[in-house]
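Undergrad: I need the structure of the sequence given here:
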Amino acid sequence: MTDSSRAPGVLHVVATPIGNLGDLSPRAQDVLRSVDAICAEDTRHTRQLLGHFGIDRPLLALHEHNEDGLAARLVERLRAGDSLALVSDAGTPLVSDPGFRLVRAARAAGLRVSPVPGPSALIAALSVAGLPSDRFVFEGFLPAKAGARRERLQTLAAEPRTLLFYESSHRIEEMLADAVQAFGGTRPAVVARELTKLFETVLDGPLETLAARVAADADQRRGEFVVLVEGAGEDADARLAEGRRVYALLSKEMKPSLAAKLAADITGAPRKALYGMGGGADSEATGG
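TA: Next up is the predicted model:
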C-alpha cells in the first residue's frame, strides 16, 4: 500500500565509468549513497564499483530478461516514496543497455526521472575520432549473424552522417571486413578500443587499412570497441546514379537480385536502393 504521507521518490539515471574509475563524478557518488536501492544490470559488477567508493546500498538486478516484470513493482516503490538509482555495467544507462522500459513506466506514472550524466563510450569515441561530429547516427551492436550484419551495413552505405557502432572482440575482425565490402575500402574510419582503460587505442585511416591492421594484430582484437565510419560524401548520389545505370544493364541478362548485388559490388551503391527498382523484383526467387 502506498504511504500517502511521503512524497514520491525520484528515479536517478546514473552514468558510471567505462573503464577509469576516476570518471565517477562526485555528484554520482552522492546520489548512489543517498538512494534507497540501486537497480543494476549485473549486481556483482556494480557491487565491486560501489565497494571501491565505500558505498553500501541494496542492489536489485534489472536486465533485459526481467525488466518488463520488474518495472511495475519499482514504480510502486517510487510512488511510495523510495528513491532509486539506475545504472548499467558501464557508461550511460539505456545506451545499448537495459532501462528504457523502467524509465518509460516511471514517466508514464508521472514520476520524476533525473539524469546524472557522465561517461558514454560512443560520445567519448566521437570526441577523439576527428570525423564530422555535427550529425551522427548510433547503430549500437550489429546483428551477430554474418548475413544480417552485411545486410544492415549495406542499407547504411549511402548514409551521409557519421556512423557509430559498438562491437565485441569476438566479431571485430569480421565486422570490419564486412564494412569494407559495404562502404568501400577507402572510406575514412576510426576504431576506438578500450577507451579510458590502460590499453586504450584509437586507430584511424581508410577502412581497408584498419581491417588489415586489426586482422594482423591479435592485441587489436581484444577488449571493447567503438567503430566510427565517415558518412557518404558528395559522391554518394553519383555512385547511386552509376549503380542504377549498371543495374539496368545487368538486369536485362540476369535475375534482379543478382544484378543488384553485382551492380552494388561494382559501383559501391547501396544494393537495397537498386534491387527491384524496375518494378519486377525477382518474383520467382521470393515466391511473390
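Undergrad: Could you use CA atoms for every contact and neighbour count after this?
TA: Noted.
Undergrad: And the strand or helix carrying L49, what's buried?
TA: Using DSSP states H and E, L49 sits in helix 43-52. For helix 43-52, burial by neighbour count (16 or more other CA atoms under 10 Å) applies to T43, T46, R47, L49.
Undergrad: Same question for stretch 145-162.
TA: R149, R150, E151, L153, Q154, L156, A157, A158, E159, P160, R161, T162.
Undergrad: which residues in the stretch 151-288 of the chain form helices?
TA: With DSSP state H, counting those that start in this stretch as the criterion, the stretch 151-288 of the chain has helices at 172-183, 207-216, 236-250, 256-267, 271-274, 283-286.
Undergrad: do you know which of those lies nearest R135?
TA: For these, proximity to R135 was assessed by CA to CA; helix 236-250 is nearest, at 16.7 Å.
Undergrad: Okay, angle between the closest one and helix 256-267 too, please.
TA: 130 degrees (axes from the mean of the first three to the mean of the last three CA atoms, to 10 degrees).
Undergrad: can you pull the buried residues of helix 236-250?
TA: Within helix 236-250, the residues that count as buried by 16+ other CA under 10 Å are A236, R239, L240, E242, G243, R244, V246, Y247, A248, L250.
Undergrad: Which other helices and strands does it contact?
TA: Contacts defined by 3 or more CA pairs under 8 Å, 6 or more residues apart in numbering; DSSP states H and E place helix 236-250 against helix 256-267, helix 271-274.
Undergrad: separation between the spatially closest residue to V191 that is not a sequence neighbour and I123?
TA: Spatial nearest neighbour of V191, excluding adjacent residues (CA to CA, 6 or more residues apart in numbering): V227 at 4.7 Å. V227 sits at a distance of 12 Å from I123 (criterion: CA to CA, to the nearest Å).
Undergrad: one more to line up against the first:
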Amino acid sequence: MKALDGQVKLTPGLYLVATPIGNLRDVTLRALDVLGAASTVACEDTRVTRRLLDRYDITTPLSRYDDHSSEADRQRLIDRMLAGEAIALASDAGTPLVSDPGFKLVRAAIAAGVTVVPIPGPSSVLAALCLAGLPTDRFSFGGFLPEKRVARQNALNELLRQPGTHVVFESARRLPASLADLAALAPDRPVVVARELTKHFEEGVRGTAAELAARYQKEGPPRGEVVLVIGPPDEADAEAADLDAALRTALRDLSVKEAASAVAFMTGLPRREVYARAVTLSKAKDEVGDEP
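TA: Here you go, the predicted model:
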C-alpha cells in the first residue's frame, strides 16, 4: 500500500475503516494511513469524523453518507471509484456496517466490480464480549433490540432459545425495561451490562437477569452507550425455552386446555406441568400491550 517514496498510495476501491468507539488512541496505524490517503472519507456525521481526523492532522475531505443517502448518492461514489479514486467509508464509531449504514454501498460497489477492502479495528461487539467473562466459543450478534415491548420480548425469547452467548445493543433509556423483559423470560440467565466501552467511565456490571433488572429499576437508566451480553442457556433453560415456544405456537389456534394436551403429547412432559405453563403464558399474553 506504500509507494517507494514512503507516501501511502491506495489502489482504487472502497475501504471500510473501523474507527474508535470511544478512546481516539484505539485507531489503527493502517486506518490512519487509509484515512490520510483516500480521496474522500464518506461518513455518517462529518463533525464526529472530523474530530478523529483533526486529532491526527489528517485533512482528507469528508462527505456525508448515512441511512438517508439515496441511490444517486451511492452511484456518485461508485463512479468516482470506477474513475480511479480510493474512498474510505467510516461510521461514527466502530466497524462500518455493524448496525451502521453502508451495506447498500458495499453491495453496489461489488455489483459494479469495485474492490472492497476491510480495514479492521475497534468493535463494541467484540469489546463487550471480551469484557463479559461469558463463553466466547460460540456467540451471536442481535443488533439493536426493538423499541416496542412485545416485539422486544419476542426478539429476546428467540435469542434465549439459541445456543451460545448473545450480544445486543440497547439504548440507556430503555435498558431497565429490556432487563425487566429479560428477567421475566429467564431470571437466572447471566447478563453483563457493558457501558461506555473504552471511555473514562467504562464498566461491566454483572449479575443474573433478575438481579440487574432490580438494580436498574431502582437506579434508573445509566448514562452513556450500552451493550448487553447475555449468557448461553443451560440444559434446563433450553428445555424451558423449547416448551414455551411450542406452547406459544399452539396457543395461537387452540385453547389453553387443547394447547397443553397437544404439547404434552408431543413432548412427553407431564400434562399438569405443561398446563400450568400454558396458563401462565396465556395470562401474560392477555396482559401485555404493544407499548414502548
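Undergrad: returning to what we had before: tell me, the helix holding L49 of the first structure lands on which residues of the second structure?
TA: Using TM-score structural alignment, helix 43-52 of the first structure corresponds to residues 46-55 of the second structure.
Undergrad: Now that stretch on the first structure. Mean distance?
TA: Superposing on the first structure and averaging over aligned pairs (mean CA distance after the TM-score superposition for the first structure), stretch 46-55 of the second structure comes out at 1.1 Å.
Undergrad: now that stretch, how far from the chain's geometric center?
TA: 24 Å (CA atoms, centre = their mean, to the nearest Å).
Undergrad: just stretch 140-154 of the first structure next, same as before
TA: For stretch 140-154 of the first structure - counting by CA atoms, centre = their mean - the centre lies 13 Å from the chain centre.
Undergrad: what span of the second structure lines up against it?
TA: By TM-score structural alignment, stretch 140-154 of the first structure lines up with residues 143-157 in the second structure.
Undergrad: Ends of the matching stretch, what's the gap?
TA: 15 Å.
Undergrad: now swap in stretch 148-168 of the second structure and tell me
TA: End-to-end span of stretch 148-168 of the second structure (CA to CA): 16 Å.
Undergrad: Please apply the same query to stretch 72-88 of the first structure.
TA: First-to-last residue span, stretch 72-88 of the first structure, CA to CA: 19 Å.
Undergrad: List the buried residues of that stretch.
TA: Going by 16+ other CA under 10 Å, stretch 72-88 of the first structure has these buried residues: 72, 74-88.
Undergrad: Farthest pair within these?
TA: A80 and S88 (24.1 Å).
Undergrad: counterpart of L134 of the second structure in the first structure?
TA: With TM-score structural alignment as the criterion, the equivalent of L134 of the second structure in the first structure is L131.
Undergrad: gap between that match and F141 of the first structure?
TA: From L131 of the first structure across to F141 of the first structure, the span is 20 Å (CA to CA).
Undergrad: Tell me which of the two has more neighbours.
TA: L131 (20 against 14; other CA atoms under 10 Å).
Undergrad: That one is in contact with T162, isn't it?
TA: Yes: taking CA atoms under 8 Å as the definition, L131 of the first structure is a contact partner of T162 at 7.1 Å.
Undergrad: can you list residues touching both of these two?
TA: Common contacts of L131 of the first structure and T162, defined by CA atoms under 8 Å, 6 or more residues apart in numbering, comprise E230.
Undergrad: hmm, back to that, and V227 and I123 of the first structure? which has more neighbours close in?
TA: V227 (25 against 14).
Undergrad: so that one sits right up against P188, yeah?
TA: No: the pair V227 of the first structure / P188 is not scored as a contact, 11.1 Å apart, by CA under 8 Å.
Undergrad: ok, F183 of the first structure touching P160?
TA: No: between F183 of the first structure and P160 there is no contact under CA under 8 Å: 11.7 Å.
Undergrad: check contacts around whichever residue in the first structure pairs up with G204 of the second structure.
TA: Aligned by TM-score structural alignment, G204 of the second structure pairs with V202 of the first structure. Residues near V202 of the first structure by CA under 8 Å, 6+ apart: A129, V190, V191, A192, R193.
Undergrad: Restricted to strands, list those.
TA: Here DSSP state E is the test, and those give V190, V191, A192, R193 as lying in strands.
Undergrad: In CSV: those, plus distance to R271 of the first structure and neighbour count.
TA: Formatted as CSV, those follow (distance: CA to CA, whole Å; neighbours: other CA atoms under 10 Å):
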residue, distance to R271 of the first structure, neighbour count
V190, 24, 24
V191, 25, 26
A192, 28, 25
R193, 30, 25
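Undergrad: wait, which of those is closest to R57 of the first structure?
TA: Using CA to CA, those come closest to R57 of the first structure at R193, 32.0 Å.
Undergrad: shouldn't the closest one be in contact with V226?
TA: Yes: R193 of the first structure is in contact with V226 according to CA under 8 Å; the separation is 6.5 Å.
Undergrad: In three-state terms, label the most centrally placed residue in the second structure for me.
TA: For the second structure, G143 is the residue whose C-alpha lies nearest the centre (CA atoms, centre = their mean; 2.7 Å). Three-state call for G143 of the second structure (DSSP: H, G, I helix; E, B strand; the rest coil): strand.
Undergrad: Tell me who's in contact with the closest residue to it other than its chain neighbours.
TA: Closest residue in space to G143 of the second structure, ignoring its immediate chain neighbours: V168 at 5.2 Å, by CA to CA, 6+ apart. With contacts defined as CA under 8 Å, 6+ apart, the neighbours of V168 of the second structure are V125, F141, G142, G143, F144, L145, V227, L228, V229.
Undergrad: Identify the residue of the first structure aligned to V168 of the second structure.
TA: For V168 of the second structure, the residue aligned by TM-score structural alignment is F165.
Undergrad: Next, the equivalent of P98 of the first structure over in the second structure: secondary structure please.
TA: Aligned by TM-score structural alignment, P98 of the first structure pairs with P101 of the second structure. Taken by three-state DSSP, the conformation at P101 of the second structure corresponds to coil.
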